[in-house]
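**Q** one predicted model, sequence on top.
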Amino acid sequence: MDNLDSVEFVSLALDSNKKPLLFIDLHVQKFPAEPLKTLIDSGATSNFISPSIVEKYKIPKTQLENPQVVRMLDGTISQTGCIWHQVHLTVLANGHTHSIPFLVCPIGNTPAILGMTWLTAEAPLIDWQQGLVTFPEQVQIASKEEADSDPLADLPPQYHEFAKVFGKEEFKVLPPHREYDISIDLVPDAKLSPGVVNWGKRG
């Protein structure tokens, strides 16, 4: 057992009665089935999938060169035994496609777990209060669409070459200085003289 690679895993995260958990639905490609309700767990160093799910959908497995054991954070070895196999799945989650390796391991009633290997690779944006998961590229696309989906859509064709002038960014900066600019020199502490306003004649 000493030559086996170890994988840390927090079993307490599986007890939904002890703390709120964050799940994401994974739609597995090539294996039409209901979405996998997958736990996002930063306490798990790897991704895990239940053997019952693998058998149910007949997902092909590959054998690990070095079997792994599951260790708890307190250093004790899990009673699940060695992990001998993994699977690679292409999944769709919140409009984002992922190719994810999962270690096949008994994980209770949870179909699958996404751990730190997935969190560090995908860097999802998580709203823990709302329980929402988005991905950086989705935010960038949304921001670009909000900024200006088509700057030429509302301009007549003859004005397309001047499209930049009509952009919002142009209103945030002053025009560049030119040689024929007229300067207005202010006199410090100067007093304003009363002016005369000519309202013109009525009637």
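**A** Received it, and whenever you're ready, just let me know what you need.
**Q** could you use CA atoms for every contact and neighbour count after this?
**A** Fine.
**Q** what about residue 96, how many neighbours?
**A** For residue 96, the neighbour count with other C-alpha atoms under 10 Å is 12.
**Q** could you do residue 112 as well?
**A** Counted with other C-alpha under 10 Å, residue 112 comes out at 27.
**Q** give me the nearest residue to it, chain neighbours excluded.
**A** Residue nearest to residue 112 in three dimensions, not counting chain neighbours: residue 49, with 4.2 Å by C-alpha to C-alpha, 6 or more residues apart in numbering.
**Q** and that neighbour, how far is that from residue 137?
**A** 26 Å (C-alpha to C-alpha, to the nearest Å).
**Q** and for residue 120?
**A** The gap separating residue 120 from residue 137 is 15 Å, by C-alpha to C-alpha.
**Q** span of stretch 99-116 from start to end?
**A** OK, stretch 99-116 end separation, C-alpha to C-alpha: 15 Å.
**Q** picking that back up, between residue 49 and residue 137, which is the more surrounded one?
**A** With other C-alpha under 10 Å as the criterion, residue 49 and residue 137 differ in neighbour count, and residue 49 comes out ahead with 23 against 11.
**Q** ok, longest strand in the chain?
**A** Ordering each strand of the chain by length in residues (DSSP state E) puts strand 77-93 first.
**Q** and it, what does it pack onto?
**A** Packing partners of strand 77-93 (3 or more C-alpha pairs under 8 Å, 6 or more residues apart in numbering; DSSP states H and E): strand 23-28, strand 62-71, strand 96-104.
**Q** immediately after the last one, which helix or strand?
**A** Proceeding C-terminally, strand 96-104 gives way to strand 112-114 as the next helix or strand, assigned by DSSP states H and E.
**Q** next, count neighbours for residue 52.
**A** 15.
**Q** same check, this time on residue 136
**A** 12.
**Q** just the one 4 residues further on next, same as before
**A** For residue 140, the number of neighbouring residues by other C-alpha under 10 Å comes to 11.
**Q** so which strand or helix has it?
**A** helix 136-147.
**Q** take a look at this one as well, against the first:
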Amino acid sequence: MVDSGATSVFIHERIVQDFKIPTIKLDKPKKLRVIDGREIDSGMVDKYVQLEVEIFGHLEILSAYVVNTGHNDMVLGMSWLKCHDPTIVWKKGWVTFNSEYCRNNCLQHAPQVLAGKTPDLELKAAGILPELYKLFADVFTEGEIMELPPHRPFDISIDLKPGATPRHGPIYSVSVKEDEELMSQPSFLRVFTFCSGYGGVGVGS
């Protein structure tokens, strides 16, 4: 969320925990106050993270304080707005990254974020990974998991017997929660037609 009323950049502690993002301790914890002057319920802010953040092709490395940001995963406040100086059409909810800073540091073209459209937001722990692991930093990004690896000489082959008929296997049901999770990942679902004998999961229509 872009919030001109916030002074800095904040990320929800739940996101940090769920994605196991390494945190960095602040030398001196800071007080964080909400709009009416009260200190936040979670107490002093004592850690932050360094992230590589990509939004519709706008790529940057930023630091974000770890706090409870309520319903928002991340809050981009005034320090971020002053740095990137995006063009915002408030009436239509459009944000365009076209400042001189962004053209020189964050992108090769000026992407536009439209209201109501889910941004292609990708968070990666960057810059703080040990050198040994930096080669694998993008293993879990969407671009990697949506594609199968290329065939290699040491691939294990499955040799079928000519003319053999596979045995009929059982159909396994799933719970409502499992069904919802499957349907939330449509890009991973493929339709196949088999005569019989395959291990599968029955998903209700």
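**A** That came in fine, so what should we check first? Bear in mind the structure is a predicted one, so any value in this text is a computation, not a measurement.
**Q** quick one: TM-score?
**A** The TM-score (TM-score structural alignment, normalised by the length of the first structure) is 0.48; 105 aligned residues with a C-alpha RMSD of 2.3 Å.
**Q** ok so, going back, orientation of the longest strand of the first structure relative to strand 23-28 in degrees?
**A** Here the directions of strand 77-93 of the first structure and strand 23-28 differ by 70 degrees (axes from the mean of the first three to the mean of the last three C-alpha atoms, to 10 degrees).
**Q** before we move on, the earlier item: so the residue nearest to residue 112 of the first structure touches residue 100, yeah?
**A** No - under the criterion of C-alpha atoms under 8 Å, residue 49 of the first structure is not in contact with residue 100, lying 10.8 Å apart.
**Q** now do the helix holding residue 140 of the first structure against strand 96-104, angle only.
**A** Using the same axes, to 10 degrees: helix 136-147 of the first structure against strand 96-104 is 170 degrees.
**Q** so which elements touch helix 136-147 of the first structure?
**A** Helices and strands in packing contact with helix 136-147 of the first structure are not found; criterion 3+ C-alpha pairs under 8 Å, 6+ apart.
**Q** contacts only, for residue 105 of the second structure.
**A** By C-alpha atoms under 8 Å, 6 or more residues apart in numbering, the contact list for residue 105 of the second structure reads residue 60.
**Q** then residue 92 of the first structure?
**A** Counting by C-alpha under 8 Å, 6+ apart, residue 92 of the first structure makes contact with 26-29, 98.
**Q** try it again at 7 Å.
**A** Residue 92 of the first structure makes contact with 26-28, 98, according to C-alpha atoms under 7 Å, 6 or more residues apart in numbering.
**Q** one more: residue 70 of the first structure?
**A** Per C-alpha under 7 Å, 6+ apart, neighbours of residue 70 of the first structure: 6-9, 77-78.
**Q** just the buried ones from the residues you listed, in PyMOL syntax?
**A** Only the buried entries of the contacts of residue 70 of the first structure go into this PyMOL selection, using 16 or more other C-alpha atoms under 10 Å:
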select buried, resi 6+7+8+9+77
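**Q** output the contacts of residue 70 of the first structure as CSV; include the columns distance to residue 66 of the first structure.
**A** Formatted as CSV, the contacts of residue 70 of the first structure follow (distance: C-alpha to C-alpha, whole Å):
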residue, distance to residue 66 of the first structure
6, 10
7, 12
8, 16
9, 18
77, 17
78, 17
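**Q** closest one of the contacts of residue 70 of the first structure to residue 87 of the first structure?
**A** Comparing these against residue 87 of the first structure with C-alpha to C-alpha picks out residue 7 as the nearest, at 16.3 Å.
**Q** sec struct for the closest one, please.
**A** When classified by DSSP: H, G, I helix; E, B strand; the rest coil, residue 7 of the first structure comes out as strand.
**Q** next one: the residue lying closest to it once chain neighbours are set aside from residue 140 of the first structure, what distance?
**A** Take residue 7 of the first structure and drop its neighbours on the chain: the residue closest to it by C-alpha to C-alpha, 6+ apart is residue 70, 5.0 Å away. Going from residue 70 of the first structure to residue 140 of the first structure by C-alpha to C-alpha gives 38 Å.
**Q** can you check residue 91 of the first structure too?
**A** In terms of C-alpha to C-alpha, residue 91 of the first structure sits 21 Å off from residue 140 of the first structure.
**Q** next one: residue 65 of the first structure
**A** 39 Å.
**Q** surely residue 101 of the second structure is in contact with residue 82?
**A** No - the pair residue 101 of the second structure / residue 82 is not scored as a contact, 10.2 Å apart, by C-alpha atoms under 7 Å.
**Q** so if I had to pick from the two, which one is more boxed in?
**A** residue 101 (14 against 10).
**Q** what helix or strand is the more buried one located in?
**A** Counting by DSSP H and E, residue 101 of the second structure is found in helix 100-105.
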